[in-house]
Structures are given as structure tokens and as C-alpha cells.
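[1] Provided below are the primary sequence and the corresponding predicted coordinates.
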Amino acid sequence: MRLKKLLWKIVEYDLPFIRIEKMFILSIVVGLLSGSAAILLYTLLDLFTQIFLLYFGGLEIPSSGGETSLFHIHSHLPEISHIPYQYAAAPVIGALLTGLTIHYLAPEASSSETDVVIRAFHTRRRTASLREIFARIILPCFTVGSGGSAGREGPTANIGAAIGIYLSNLLRLSEEERRTLLICGVAGGVGAIFKAPFGGALFAIEVLYREDMEVEAIIPAFISSIVSYSLFASVFGWTPIFSTPRYYFSPEHLIGFAVLGVLAAVLSRCFIRLFEFTKNEIFGDMGVSMRFRPALGAIFLIPIVLSYPQVMGMGYGWVQEAINGNLDILLLVVLIFMKMFATSFTVGSGGSGGVFAPSIFIGGMLGALTAELFGSVFPEFSGSESAFAVVGMGAFLTGIANVPLTAIVMIAQMCGNFDVLVPLMTSVSITYALTKDVTIYPSQVKNRAESPVHRRELAIDILEFVDVKSAFNPDVITLSPEDSCARVLELFEETGHHGYPVVDENGRVVGVITVSDVERIPEDRLSSVKVRDIMSRNVITVHPEESLEDALRKMVKYGIGRLIVTDRKDRDRIIGILTRSDIVKAHCEMAERIISERKKPGIMDFYYKKE
């Protein structure tokens, strides 16, 4: 209760500087909570893996360079006898526990994919309970801990998002603040569990869109991710997840990384189609109860794990083997496709887990395979297996999730190796260019304009009811046709404005000039070239009585960022200027007034009361 009262003291004020301080503090709180949840998830997942696979299944699984265990419980349990391939039954048991727990105890936690978080953001989900948070911690331990092919990223993102939503409801925060805390939760959880705070923050703001970002939340996301990562790494160490040798970049390798980017794009598309078909067409149309559907997926998994147990769980240890160059070409090829099927059966049937870790596995194998193939033909590629494996991870992650910046930064942080930044940039750019029209997350929209939560801010119908006279700036800085181009640059440095109307001695508009026009003039001629020599004489104007919608359409049509406002009766007499920023400002004011007045978007009479 004391903590709640303290937080209320923070949120009950609404001054601008208090608002900034409030989000700073709440970002820290979310970071601490999501970091604690990540510690609990990591510990329990490791514990269940030891019980299911090592103790019950008798299956030794290699670990990656930076993953540690707090406990070794299997060594303290009584020995049991094992029959051959007993480990193949573990995923079925774990999947059955997953389905029963969801059906009877926590139906709201029925999916742990990252797509649930994306959908929650775009559809303004408002509820989260402590039961859901704890269920989302336990469920992946059943699925992934028993050997199901899935990852920790989906559950961690969902746990963090649920924490953010729960806290925002507890404190009765605004819709915008709720979305920010949701992002903070995702950033904190992902940044901690992958020991990549920068990558976790970028993931949280980038995964929501195919071609956009939630940039307003980036600072709170950074804060939450830093706090969460610091807490998590204090317990499990600061060593990156994967150990990689030093890589010395050579331009000769660029062709190989380019080919890897293309291959990652092709396989990403194949995986997305396979995943969607398995999830929607096979398990979605079966009509099987959620109690038994994950177990059915685990049964489909049995033939795969009997031959290739490497695909069980997250498989980070086997990725480490690929980085070290210890896997032969044939095994690399087979593991790529077996992991695709195994993940589709596990997650597509309703198992609790994400596709991030499987994408790391597939991408790592693909990168190692590409290095082996090039190395067998070109000697200069010999010894570059580790770099190609790392770059393959980032390229394949980009291909399925449309997160190029996240992939570059997070993979470099997960490997503790920034020598591969240039190769990562090369492959990721190519993959993104070839796959940005597809995604494994159905709720991921193209940009902010297509997001329901931002549609109100960007909707053009509001602008129909606002006149230009309500938004334009009457204080116009003008130039004379006889002014020099150097004067334009001086004004730009003084005001920051990129364009200026040009008027004659009678105050009539005769043209418009922009900084872009001046930048084409050689520096030594700036003082001699006059404004009249380079100004545009085709002046696009708008009248005070026109709507902002009409003004915006003119800007879009002619590709300009400002309009000269002139008198309707005298089109050459300038009375002001209207910029895109003026329209955005008017739109935001209108949206806030609509919300505060609780009126429908079509009723705009109150807007003119301020005049």
C-alpha cells in the first residue's frame, strides 16, 4: 500500500516537467519488475529443462558460451533408468501440461507469441492480471523446458507487456502512458533475457510496424531496458550469450554476405508460409480442444526429434557449435528445415513460446552453411564460419520479423562482437528489402497511419472542419528578389526555416525560395547570385477560408512543406505562411479537445470558441 501511495503522488500531477519525471520513474519501476520476471523465467526454464530433458530424458544438451545455471538439480535426484529415445516423450508431457493449464487456469495466456503484444498495442488492450503474469512465466517452462521448439522472447515480451498494462491500470494512467509502459515492459524483458539492452529497446519500438517505429517511447524503453538488464546480468553474469572469435572484415567477403542476405530472404518467406499453414490450416481447422492441441503438435514433433534432437528447445548450444565450425554441411542443411517444421508444430499448435530463438537457430545454421559452401570454392572465405553464422542470425530474424535495426544491434550484443557490424548491415539490408512485405506477426501493421491507436491522430477528416485561418502563422519572414543567396543561408541559421516567400517592393508575392535551392549554388558564388535567379516562380498558395485538409492535399500533391497564405480577393498579397508543423499542431489540439469534450469527431463547433 505504501508503494501504491508513493506512485500515486508521482502521477497525480500533470505539469509538463512532472510528466517527464513521472515517466522516468515509472520506466525504472517497469524495468525492475520485468527484470525480476526475466530472472524468474530464466531460472525456472533452466530448472524444467534439467528435469525434463537431462533427468527424465537422459539427453545432454550443449550450452552456449554465456548461458549459466544457478542450480544443478538433476545431480541431487535419485537415478532412474532410461529406455532408448525416452527424451522424445518429454515434449508431449510438457505440451499436455501447457494445454491443461491454459484451459483450466489461465485462458487469457493462451498464446505467448510476440504477435499478442503487437495486437495488444494496436487494439488498446486494457486488462492484465497477476494470474496472467505468473501463468506466462510458468507456461513456457512446460513447453520449452520439455524440448518444444520455441524461444523465450515471446513469453518475455508478453510478461513485460502485461506488467506495463497492469501497472498503468493500477495507477489509472492515460492511454498514451499505457502504451508507453507496455513498450517499456517489452524492452525490459527482451533486453534482459538476451543480455542486449540496446537491442531490447529497439525491438520494443520497431516490432510494432513493418516500416515504422514508435519513436516517442524510445527514451522510456532505453531506461527500462537498462534497469532490467543490469538486474538480470547481476545475477547471471555479464558474458554475452554466444562466444565468437575476433573477425577481421575483408571487402572480398561482401559478396558472400550479400548472397547470405538473399538466401535468408528466401528461407524467411518459406518459413512464414509453413508456419501460417501449420497454425491456421492444420491445427486451426482441426477442431481439437486447447487442452490437447499442444500435445498433438508435440506428437507431430516426435519423428523429427528421434532423428535430430538438436532441434529441441531453443538450441542455443547447437548455434554455438555452428559458430565454432563444428557441424558438417549435410547436418547444417537438414537442421535448417527440421527446425522450421519443429517450430511450426510447437508454436503453431498453441505451445507457449516465441519464434525469436528458432530464427536465431535457423539463421545461424544458414550462415555457417553459406560460409562452408563459399570456403570450399574460395580459400579467402576459410575461417569466416563464425562471422557468417552470426550474420545469418540477424538476416533471418529480419526476414521474418521486419526488425532490421534490432537485428543488427541485438545480434552484435548477444555475441559481444561488433566486428560484424558491416557484414550485418549488408545482409540485413538485402533481406529486409526482399521481405518487408511479409511478416510472421499478423498484427504488425505497415506504419503508424495504419495503427488504430494512431488513426485518430492522423485521420484527415478532422482537418475538414478546421480553417487555414485557425492555424497559419501571420509573422512571415520574407526576402527580396535582390537579396543574395548568402542571405537565405543566414536566415536559415537564425530561424531554422527551410523556405521563404519572395516579395517585391509593393509586398506582392513573386516567388518562393528554399534552402535546397541555395545548396545547389557553389559556395564562392553565394554572395553574387541573387534570389531572383534561382527562386521558384510557381507559387502554391492557400486562402484563409480553405480547410486544412485542402491545404494538406496541396502539400502532398506538389511535394512541398509549406504554403503561402494569401488574401482571397487579392491573390498576390501575402498574409501568412502555413507549414506541415502548423497542421500537425492544429490536429493535435483538435484531437485533445474532442477527447476532453467527449464529442464525436464530426462535431467541431467548439473549436471556434477560442477565437
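    Looks like it came in fine. Numbering: from 1, shown residues only.
[2] use CA for all of it now, contacts and neighbours both
    Will do.
[3] may I see the buried residues of the helix ranked longest in the chain?
    Longest helix of the chain, by residue count under DSSP state H: helix 16-49. Applying a neighbour-count criterion of 16 or more other Cα atoms under 10 Å, one finds 19, 22-49 buried in helix 16-49.
[4] list the buried ones in the helix or strand following it?
    Next along the chain after helix 16-49, taking DSSP states H and E as the criterion, comes helix 90-104. Neighbour-count burial for helix 90-104, counted by 16+ other Cα under 10 Å, picks out 90-103.
[5] closest to Ala387 out of those residues?
    Pro91 (32.6 Å; Cα to Cα).
[6] got another one to weigh against that:
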Amino acid sequence: MSSFKELNMIQWRQTKVKYILKKWLPISILIGISSGILMSLFLFFIQMVEITVRTFLFVPLAVVLAGIVTAFLVKNKFKEVEGPGIGYLIELKNKQIEIPPRSIYTRLFSSGISLGSGMPGGKEGPAFLMGGGLAYTIGKRFNLNKEDLSLAVTIGSASCTSAIFSAPLGGTLFASEVPFKRDIDMDIYLPAFIASITSVITFFIMSTYFLNITSLKINIETNIPFIDLKWIVIVSIFGLLLGLGSLIYNKLYLELNDSFSLIHLPYQKILLSSLLGAIFIWISSLITDNPLMLETGFTFINNIANNIDSLELSQLMIIFTFKAVIILFLISGGNSIGIFSPSLVLGGLLGAMFAIVTGLSLYTGEFFILGMAGILAGTAKTPISSMVLILEITGLPQMIFYMAIVTTIVYLASGETGLYPAQLLDRREALRQKIETKNYLAIVPISSIMASDVITLNPQVTVEQAKKKFEGSRIHTIPITNEENKIVVGIISSDDLNHLDENELLENIMITDVVTLTSDLSLQQALQLVLSSGIEHYPVVEKDSKILEGFITLRDILGAYLEQELIFAK
């Protein structure tokens, strides 16, 4: 069995290296260049719409018109333009559903109109979806199979996200982390990182030499000491409060989303939400003459972040309240804008208000940045990429320690609820979904891969005798059977025997609630069961008599799965 497993792992590593060097490298570079060009055109289009709106239209009216455009597209079966984009792509990717090539240009048009109109949404959601659609289309040209197309989607979404923020490391990590609530997909990280670097370089060339595009530039200096006990306590308290704020924000978004879903036709909820958003934009312009209220996108983030020290608490509270209400209405109703960037703004404003309320007004800029990273970790369930992305955007590596504290606490305090219902818990859940579609696994019986020559113990054996049995073998878990009929009555591991009386009988200490597999199961069925149970060692018994027939481990089963994947791929 050990040589079988070693051969499996060697073959699998060789296959991964071959994929990266021979297949993914040229595809990654092509996706990166295409993504950089696409994102520069996307941002340029948004700026042209913004100029047109500011010149000829009243912003609330422009918001309603943008909602009408999106509603018209949705009514005519262009489903890909509805909503923020990230959740939709996660769902398509996890279920390995085809991504329509038209999503590249339909999303560019609808999101460009919406964001340029004055809707305070994010560019990253549309960019994430367009990147996935672009990479899927390129992958089809290269005749990639379903599995590789799913990986290509990650590469495309990573490269477009990276280009938008000029943050290749953070963008790649975000695309790898956001499909899961508790996991990160590192299988395709290197090709995605290559594509992200390529896209950022391409975007820089396009935006610098061909198009005049506003980029995200946050210029804040920090005076917080690198490691200080007082600041660790303050930042931890802020993290807990922000975690609570993230939880409330997530639930409000999901509740509003459910409320809008009561409207039978999707295009009607888009029309209603855009109208409500426009009304609140108009009201906010009447209440305050602060020009920040009508700014959106990177221009708003740049101005609010770089002038945060000059804003009073009352101004911050007004901006936060209206922006939060407008954002929640517009995005919950299905408008074609992202929720990532608006969340960054709200988190930053919460951080600045926390600094002022606690008498730390000299550090409003620092808490603005901590709030940005923390809210992203709590809403998108991406603690690692949240920290890295904000560090890349701000260029403040000296804040990494406190940012790590905030993102970790917010992520834990905000619970499992996030902004993307399509997120899976971890890669095990993704594997379970994938296994359900692998019909060829159903013809492989686990009896063909289990160890049939099984070492056993009986309940009357002492701890001392059991230890000798373990010492004479390379195994760590042994099933315990009745001596008469070989029926499994318990199981014991070598760790269970530590610090016990040498004369104690196994029947008094063995685990009696044994999870077993039956020998008639297929590899597909066994995989689904073991991934759900979380146990690593399984006695294999005859279905009716429950007599022990073999022994199998999680590693054996996964090794056999990888071998079948290799055979099927060939």
C-alpha cells in the first residue's frame, strides 16, 4: 500500500508541474495581458460616463436611468449583469457551470453605466466576473477540460481584481480565498500570480501612456508604534466592535436581499432599488453641502482617506449613514455594482469614528486603514487577502502586525455569515460537490484498494501487550474484534495508550462507537462518507454480518481518487 501511495503522490506532483510549465504559463500570460487591457477599458468607460453625467445630468436622475438600463438587460435574459458579480461567479465556478462569453461586454456596459452614473458601488465585483468570463473563454479556445476551466476562472478573476487595485499579491489571494469561508485554494496560485503581475503591468502601461485613469492612491502616514501592549489592547477592542458591525452589516444585506426577492420579477426589484437609492442620494445632497456625498468609486475613497483628519465626527456620521443606506438599497436590489469597495469605505469610516470617540484623533488615518482591512475580512470571509490587499494599496508594511490582529478578530467575531451565500465552507465541501459528478468513481469498489491483511486486537488484551503490537508495526490505529467471529467491537490508536496503566484491559478504554465502511461501497460513496465524517481510519466490514474484511485510511481513498483522476484525464 505504501508504494502505491508514493507512486500516486509522485505522479500527481509531476502532473501539477507539467500543468504549470507547459499549460498554465502561456495561458496565464495571455489572460494577464487581456485582463489588463479589459480593466483599463472598463475604468476608462466609467470615467467617460461620469464626465457625461456631471456635465448634463442630475446625479439621482442618472442613477435611476442606470437602473433602467440594468433592468432592461435582466428582463431580456442577461442574468450575468444582475448583482455584485462575485457571488454569481463563485456559484458558477463551484458548480462548474459554463460562463457565457458575453458576460465580458454585457457586464462592462451595465456596470460601467451604473458606476459612472453615481451609484456608490465597487468596480471589483464586475471585474471579478469579467475576469472569470474572459479566462473561461480563453480556456475554451485552448480546449481545456471542465476541471481546468474552473482553475482558469480563478486565474482570470485574480488578474482582473489585481489590475483594478494594482495589487497582484492581494488580488491573487482574494480570488483563491473568497470561494471558501474557512479555506484557501492554493492549487492554482502560481499561475494566477503570474497572470496578476502581467495584468498589473499591462494596466499600468495602458493607464499611463494611453488612457487617463484615476487609480486608488491612499497617502496616510502612520505614527503607531510597531508592537506596543497598549495598542494591542486598543486594536483588539476595535476588532471586536468591528466584528459586531460586520455581522450586523452582513445580516442587513441578506435580509434586504431576501425582501427584494419577494418581488417576483428581477428587473422590477432593480428599478425599485435604483429609485430608492436615487431618493436617498437626493436627500443627502439637501442635508449637507459636503461634496464628498456625491463622489463615488476610487475618487471618493482617495478623497475621504486623504482628508480624514480634517473631518469632524458629525460629518463622518452623516456620510456613513447615508452611504450605508444607499449602498444596501442599491446592491440588495440587484444593481450591477460591486459591494467590496463600498464595504471598504464603511469600514474605514467606522475606524475613523472609533478613533475620534476614544480620544485618538491623531490616529484617525491609521484606524481608517484598519477598518478597511477588518470589514473586508468580516464581510467577504477573507482574513489573509484582506490584510495583504490593504497593505499593497496603502504601502504601510509597518501596520501589518495590528492589521493581522484586526482581520483575525473581525473574521472570528463576525461568524459564518458573509455577503456571498454561494461560498462553500472549505475545499472538502467543494470536493464533495465535485465527486457527485464523477460517475466513473462509482465503478471502483473500495475492496480493491483496502488492506485485507489486517492486524487486530481483542478486548482482553492489556495496554502493555497492545503497545508491543504497535511497536512491531508501522500502523497507528488497530481495530478490536471478538476472537470468535471477528466482528468489530472497538478501535484503538497508539496515542490512546499513552499514560495508562500497563495492566488495563482494552475493553475498558477502547472506542466502542466505531465508524465503519462496508466492502460493497464504491470509491465515490466512500469519498462522500469520509469527507463528511472527518475521521481518518476505517475498518471495512461485510455489509450483513459486520465481520471485518479489511482496513482503509482517508489517505488510501484520496490516493485512489487521484489515481482515477489521472487515468480519466489521459
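    Noted; the coordinates are in hand. A quick note: this is a predicted structure, and the numbers were derived from the prediction, not measured.
[7] any chance of JSON lines for the buried residues of helix 90-104 of the first structure, columns distance to Ser234 of the first structure?
    Shown next, in JSON lines, are the buried residues of helix 90-104 of the first structure (distance: Cα to Cα, whole Å):
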{"residue": "Ala90", "distance to Ser234 of the first structure": "32"}
{"residue": "Pro91", "distance to Ser234 of the first structure": "32"}
{"residue": "Val92", "distance to Ser234 of the first structure": "35"}
{"residue": "Ile93", "distance to Ser234 of the first structure": "33"}
{"residue": "Gly94", "distance to Ser234 of the first structure": "30"}
{"residue": "Ala95", "distance to Ser234 of the first structure": "32"}
{"residue": "Leu96", "distance to Ser234 of the first structure": "35"}
{"residue": "Leu97", "distance to Ser234 of the first structure": "32"}
{"residue": "Thr98", "distance to Ser234 of the first structure": "31"}
{"residue": "Gly99", "distance to Ser234 of the first structure": "34"}
{"residue": "Leu100", "distance to Ser234 of the first structure": "35"}
{"residue": "Thr101", "distance to Ser234 of the first structure": "32"}
{"residue": "Ile102", "distance to Ser234 of the first structure": "32"}
{"residue": "His103", "distance to Ser234 of the first structure": "36"}
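[8] contact partners for the residue nearest the centre of the second structure?
    The residue lying closest to the centre of the second structure (Cα atoms, centre = their mean) is Val178, at 0.8 Å. Val178 of the second structure is in contact with 184, 380-382, 423, counting by Cα atoms under 8 Å, 6 or more residues apart in numbering.
[9] please pull up the equivalent of it in the first structure.
    Taking TM-score structural alignment, Val178 of the second structure has Val207 as its aligned residue in the first structure.
[10] a strand runs through Val489 of the second structure, doesn't it?
    Yes - with DSSP: H, G, I helix; E, B strand; the rest coil as the criterion, Val489 of the second structure is assigned to a strand.
[11] my read: it touches Ile480, true?
    Yes - with contact defined as Cα atoms under 8 Å, Val489 of the second structure counts as touching Ile480 (5.8 Å).
[12] of those two, which one has the most company?
    Ile480 (28 against 18; other Cα atoms under 10 Å).
[13] any idea how far Val74 of the second structure is from Ile270 of the second structure?
    Separation of Ile270 of the second structure from Val74 of the second structure (Cα to Cα, to the nearest Å): 9 Å.
[14] what's the answer for Ala451 of the second structure, then?
    Taking Cα to Cα, one finds Ala451 of the second structure at 56 Å from Val74 of the second structure.
[15] sorry, back to before: with secondary structure and neighbour count added, can I get the contacts of Val178 of the second structure in CSV?
    Output for the contacts of Val178 of the second structure, formatted as CSV (DSSP: H, G, I helix; E, B strand; the rest coil; neighbours: other Cα atoms under 10 Å):
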residue, secondary structure, neighbour count
Ile184, coil, 20
Ala380, helix, 28
Lys381, coil, 31
Thr382, coil, 30
Gln423, coil, 22
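[16] which of those residues sit farthest apart?
    Between any two of the contacts of Val178 of the second structure (Cα to Cα), the greatest distance is 12.7 Å, for Ile184 and Ala380.
[17] do you know how far Ser519 of the second structure is from Gln525 of the second structure?
    11 Å.
[18] right, I mislabeled it, should have said Thr55 of the second structure
    Taken as Cα to Cα, the span from Thr55 of the second structure to Gln525 of the second structure is 63 Å.
[19] likewise Thr477 of the second structure?
    From Thr477 of the second structure to Gln525 of the second structure the distance is 23 Å (Cα to Cα).
[20] okay, these two: which has more neighbours?
    More crowded of Thr477 of the second structure and Gln525, by other Cα under 10 Å: Thr477, with 21 against 18.
[21] correct me, but that one touches Ile491?
    Yes - between Thr477 of the second structure and Ile491 there is a contact at 7.2 Å, judged by Cα under 8 Å.
[22] which residues touch Ala95 of the first structure?
    Counted by Cα under 8 Å, 6+ apart, Ala95 of the first structure has contacts 142-143, 146, 148, 294-295, 298, 351.
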